[in-house]
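Participant: structural data only, the sequence is not supplied:
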C-alpha cells in the first residue's frame, strides 16, 4: 500500500478526535483530574504524531524508497500505540503498571523524529516537482 502512512495518519487523527471528545465529555466526572490530565496527554501526543504520519506520507510521495522515512513512519505509529494507548488505559482503568510501557512509546517518537531530521539533512536542496 503506497499511502500506508496517509491511511494510518488519518485513522489516528480520527481516533484522536474521538478519544479527545470522549475524555472531555465522558470522563470529565468519571476519573480524577490528575488522570484526566494523563488522558489528555495521550490525546495530545496522538494528534501531533497523527500529523507527523501525514507529513511522512507526503514526503514519501517524492521518495517512496526511503528507508529512513519508512522507519520514521512505523516508529511514529508504534509510539502512538504504546505511548498514547498506555496513557489511555492507565487513566481509564487505573493500571499503574502500564506506566512502564509509556517510555517505550516516547522513545519511538524520539527516534522517528531523529530519523526524519537525518533524512532532511541528507537530502540535497529541495527540488521542484512537477
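Facilitator: Noted; the coordinates are in hand. As the structure is a prediction and not an experimental result, all values here were calculated from the model.
Participant: hey, let's count contacts and neighbours off CA atoms from now on
Facilitator: Will do.
Participant: and the gap between residue 52 and residue 116?
Facilitator: 10 Å (CA to CA, to the nearest Å).
Participant: ugh, wrong one, residue 105
Facilitator: According to CA to CA, residue 105 and residue 116 sit 17 Å apart.
Participant: shouldn't residue 20 be in contact with residue 43?
Facilitator: Yes. Assessed by CA atoms under 8 Å, residue 20 is found in contact with residue 43 at 5.9 Å.
Participant: these two: which has the busier surroundings?
Facilitator: Higher neighbour count among residue 20 and residue 43: residue 43, with 27 against 21, using other CA atoms under 10 Å.
Participant: helix or strand for the more buried one, which one?
Facilitator: In the assignment (DSSP states H and E), residue 43 maps to helix 33-60.
Participant: got another one to weigh against that:
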C-alpha cells in the first residue's frame, strides 16, 4: 500500500502542476472568472491531497485496516473531487455542462473528509509511541 500511495501522490502532485499551468494559461481566455476560481480550487485541493498522500505513505506502516481505508479515501476522494470540478468547468466553458458530475464533487469531498479523520486518528496513535 505504501508504494501505491507514493506513486499516486507523485502522479497527482505532478498533474496538479500541469493542470494549474494549463488553467492559468491555456484556459484563461476560455473561462469566466467564476470558472477560473473553481478550476483553481480543484487544482489546489489536488495538490494538498497529493502531499498528504505522500506523507501518509511515508509515516504509516499500513498494517491496520483504518490506514488502508484512509489511503484509498484520499486517492479516490481527490480523483472524484478535483476531476469532477475540472469536468464541470471544461464542459461549462463549452456551453455543454455535464450536470451528472455535480453530485460526484461532494462525494469526493466526503471521502477526503473521512481520509482526514482517519489520518488524525492514526497519527494520534503513532504519536503515543514517539
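Facilitator: Great, that's in hand. From a predicted model like this one, the values you see are computed outputs, not experimental measurements.
Participant: what helices or strands is the host helix or strand of residue 4 of structure 2 leaning on?
Facilitator: Using DSSP H and E, residue 4 of structure 2 sits in helix 2-21. Helix 2-21 of structure 2 makes packing contacts with helix 33-59, helix 65-93 when contacts are defined by 3 or more CA pairs under 8 Å, 6 or more residues apart in numbering; DSSP states H and E.
Participant: do that again at 6 Å, thanks
Facilitator: Judged by 3 or more CA pairs under 6 Å, 6 or more residues apart in numbering; DSSP states H and E, helix 2-21 of structure 2 is in contact with helix 33-59.
Participant: can you tell me the mean distance of the helix it packs on from structure 1 after alignment?
Facilitator: In the superposition with structure 1, the average deviation recorded for helix 33-59 of structure 2 is 0.5 Å (mean CA distance after the TM-score superposition for structure 1).
Participant: now swap in stretch 113-128 of structure 2 and tell me
Facilitator: Here the mean offset of stretch 113-128 of structure 2 against structure 1 after fitting is 1.5 Å, by mean CA distance after the TM-score superposition for structure 1.
Participant: quick one: contacts of that stretch?
Facilitator: With CA atoms under 6 Å, 6 or more residues apart in numbering as the test, stretch 113-128 of structure 2 has contacts from 70, 73-74.
Participant: rerun that using 10 Å as the cut-off
Facilitator: Stretch 113-128 of structure 2 is contacted from outside by 49, 52-53, 56, 59-62, 64, 66-77, 107-112, using CA atoms under 10 Å, 6 or more residues apart in numbering.
Participant: these two touch, right, residue 100 of structure 1 and residue 106?
Facilitator: No. In this structure, residue 100 of structure 1 is not within contact of residue 106 by CA atoms under 10 Å, at 11.1 Å.
Participant: the more surrounded of these two?
Facilitator: residue 106 (20 against 9).
Participant: how about the more buried one, what's its partner in structure 2?
Facilitator: In structure 2, residue 106 of structure 1 lines up with residue 109, judged by TM-score structural alignment.
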